[in-house]
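Colleague: after the sequence you'll find the predicted model.
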Amino acid sequence: MENQFKDKVAIVTGGSFGIGRATAILFAKHGAKVTIADVVEDSETLNTIKKLGGTAIFVKCDVSKESDVINMVEQTIEKFGRIDFAFNNAGIEGLAAPAHECTNNNWTNVMNVNIDGVWLCMKHQIPHMLKQGKGAIVNNASVAGLVGFAGTPAYVASKHAVVGLTKNAASDYAKLGIRVNVVCPGIIKTPMIDRFTGKDKKIEKQFMDMEPVGRLGKPEEVAEAVIWLCSDASSFVTGQALAVDGGWVAQ
């Protein structure tokens, strides 16, 4: 697989932490040049890639702002000359509340990042892939894009929308050389989950008990799925929502 990624270019949004960081590093390990994009400037992802002998740049980007997304894409093209892969991973969980208590502000913020951000990224990534005649995009949803979760109406709605948008894009570009898929992680040990649980071991244990495999997932396990979906090994796979969830939605 390494030869498939050598001298290719990947964009990873939300690349400073968690699943995004693991995926950016794995792209680099396979030989790809990486644009790490995040609203939070954190040097660990970039430094790790450089220590591995890889090539990467960091671009500060709020994916809910089209001007930021345009800048991210332009900097990638200016530095590397092409875009082969994109992992549109940036997302926020918002505030927990049932539908009638979800504030307008929370709804808007979650939608702006989680679905508008994915759409804006694809909008500006795809033209470069069309010029090349080939590309692979993986969006990040959640098992909350496949099933409901009480108390998170904006998050669940946004992640269902990401799955739908992915299927639409896969249909639009299937004959144009661009594959578009979506990963749907289960409960993964990331800073987002730490915020949700408050790092309370009892709450974390409850999540672990709900997972059929009996543990939380690792960011690296989602990253492996993303890399596979970008590789030629998945050349006949497009428009799919791949649950990386320890069997959560199979229950």
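Modeller: In hand now; what should we look at?

Colleague: all contacts plus neighbour counts: C-alpha atoms, from now on.
Modeller: Will do.

Colleague: helix, strand or coil: sort out Val183 for me.
Modeller: strand (DSSP: H, G, I helix; E, B strand; the rest coil).

Colleague: excluding sequence neighbours, find me the nearest residue to it.
Modeller: Excluding the flanking residues, the one nearest Val183 by CA to CA, 6 or more residues apart in numbering is Leu242, at 4.8 Å.

Colleague: which residues of the chain fall in helices?
Modeller: Secondary structure of the chain (DSSP state H): helices located at 2-5, 18-29, 44-51, 66-80, 104-111, 117-132, 153-173, 191-197, 201-210, 219-230.

Colleague: before we go on, here's another structure to hold up against the first:
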Amino acid sequence: MSSGLQSKVIVVTGGTAGMGEAFSRRAASDGATVVIGARDKTRGEQLAADIRKDGGLAVFVPTDVTVEEQVANLVRTAVSEFGRLDGAFNNAGGGNALGKVREIDESFWRATLDLNLTSIFFSLKHEIPAIVASGGGSIVNNASTAGVIGDAAIAAYTAAKHGVVGLTRAAALDAAREGVRINALVTGLVDTPLWRQVAAANPEVEDYFLGLQPSGRIGRQEDIAAFAAFLLSDASTYITGAALPIDGGLTAK
């Protein structure tokens, strides 16, 4: 079933693996033009080529989301190549290595916030004006369950993702009267390539997290892609400023 993304131009950050890749493929299959921004040039160009081979429209722009000018260039490229920007899926993030507050050094703290929070700030700063100029649209930020619940073991990541939720709400209020909707996904554990590596190295970790899941399973990349596609479509025009859980019931407890 189509998600209603036909003919939309959508920027995807962190779009070359995991949830970002799944969304890029889903959006393109639904008729959107996808402008993918990520650091891995080889993987990004291959993904864009695969999408085009399958009949979709996609381009890759090498982008380090922790560098504002590169984020600005990603947005400029979308507008210059395709004439407008209708939406964005800000998915870049990660690096949630273990570290309690008392154990974190300054460089780790700053790097974690740069990747997971400042990158969202840069993205919103440049995406919102472009979407306003195009007549309105939607932005989805990937925040994680760490954006709404605490976890002492990943303090820096938790702080950054809480920041994403707050920034999403502030930006949504700022842009609401200009036709730009902005929401955050509160994603739970998802079966991504990174998670597979962790689970393979630590089988007990997978058992532990499955035990926490009310649904009895971890999420599929396609689950996230489908929900993000809905939020970026015209079927969700009354939803903005929300932090929406897609976590198998984890945050319902």
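Modeller: Done, it's in. This is a predicted model, so every value here is computed, not measured.

Colleague: now what about the TM-score between them?
Modeller: Once superposed, the chains reach a TM-score of 0.95 (TM-score structural alignment, normalised by the length of structure 1), with 251 aligned residues with a CA RMSD of 1.6 Å.

Colleague: can you lay out the helices of structure 1 as CSV showing mean neighbour count and distance to Asn89 of structure 1?
Modeller: Listed next are those as CSV, based on neighbours: other CA atoms under 10 Å; distance: least, CA to CA, whole Å:
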stretch, mean neighbour count, distance to Asn89 of structure 1
helix 2-5, 14, 19
helix 18-29, 25, 6
helix 44-51, 17, 15
helix 66-80, 18, 13
helix 104-111, 16, 14
helix 117-132, 19, 8
helix 153-173, 21, 11
helix 191-197, 15, 13
helix 201-210, 14, 22
helix 219-230, 21, 10
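
Colleague: and Thr35 of structure 1, which of the ones you listed is closest to it?
Modeller: helix 66-80 (6.4 Å; CA to CA).

Colleague: that closest one vs structure 2 - mean distance after superposition?
Modeller: Once fitted to structure 2, helix 66-80 of structure 1 is off its aligned match by 1.2 Å on average (mean CA distance after the TM-score superposition for structure 1).

Colleague: about what we covered before: which position in structure 2 aligns with the residue nearest to Val183 of structure 1?
Modeller: With TM-score structural alignment as the criterion, Leu242 of structure 1 lines up with Leu244 in structure 2.

Colleague: burial of the residue nearest to Val183 of structure 1, as a residue count?
Modeller: Leu242 of structure 1 is flanked by 21 other residues according to other CA atoms under 10 Å.

Colleague: who's in contact with the aligned residue in structure 1 for Ile51 of structure 2?
Modeller: Using TM-score structural alignment as the criterion, Ile51 of structure 2 maps onto Ile49 of structure 1. When contacts are counted by CA atoms under 8 Å, 6 or more residues apart in numbering, Ile49 of structure 1 touches Ile25, Ala28, Lys29, Thr55, Ala56.

Colleague: what's the farthest-apart pair in the residues you listed?
Modeller: For the contacts of Ile49 of structure 1, and using CA to CA, no pair is farther apart than Lys29 and Ala56, which are 11.4 Å apart.

Colleague: show me what contacts Ile104 of structure 2?
Modeller: Ile104 of structure 2 touches Ala156, counting by CA under 8 Å, 6+ apart.

Colleague: go with 10 Å
Modeller: Leu98, Ile154, Ala155, Ala156 (CA atoms under 10 Å, 6 or more residues apart in numbering).

Colleague: thought the second one was touching Asn96?
Modeller: Pointing back at Ile154 of structure 2 there. Yes - under the criterion of CA atoms under 10 Å, Ile154 of structure 2 is in contact with Asn96, at a separation of 6.3 Å.

Colleague: rewinding a little: what residues are up against the match of Leu242 of structure 1?
Modeller: By CA under 10 Å, 6+ apart, the neighbours of Leu244 of structure 2 are Asn142, Ala143, Ser144, Thr145, Val165, Asn183, Ala184, Leu185, Val186, Thr187, Phe227.

Colleague: now swap in Glu41 of structure 1 and tell me
Modeller: Gly15, Ser16, Phe58, Val59, Lys60, Cys61.

Colleague: which part of structure 1 lines up with stretch 74-94 of structure 2?
Modeller: Against structure 1, stretch 74-94 of structure 2 falls on residues 72-92 (TM-score structural alignment).

Colleague: just how off-centre is that stretch within its chain?
Modeller: Here the centre of stretch 72-92 of structure 1 is set off from its chain's centre by 12 Å, with CA atoms, centre = their mean, to the nearest Å.

Colleague: quick one: end-to-end distance for it.
Modeller: For stretch 72-92 of structure 1, the first-to-last residue distance is 19 Å (CA to CA, to the nearest Å).

Colleague: returning to what we had before: name the residues contacting each of Ile154 and Asn96 of structure 2.
Modeller: Shared contacts of Ile154 of structure 2 and Asn96, counting by CA under 10 Å, 6+ apart, come down to Ala146.

Colleague: that older thread, pick out the most distant pair among the contacts of Leu244 of structure 2.
Modeller: Farthest apart among the contacts of Leu244 of structure 2 - using CA to CA - are Val165 and Phe227, which lie 17.1 Å from each other.

Colleague: closest to Lys159 of structure 1 out of the contacts of Glu41 of structure 1?
Modeller: Using CA to CA, the contacts of Glu41 of structure 1 come closest to Lys159 of structure 1 at Gly15, 18.6 Å.
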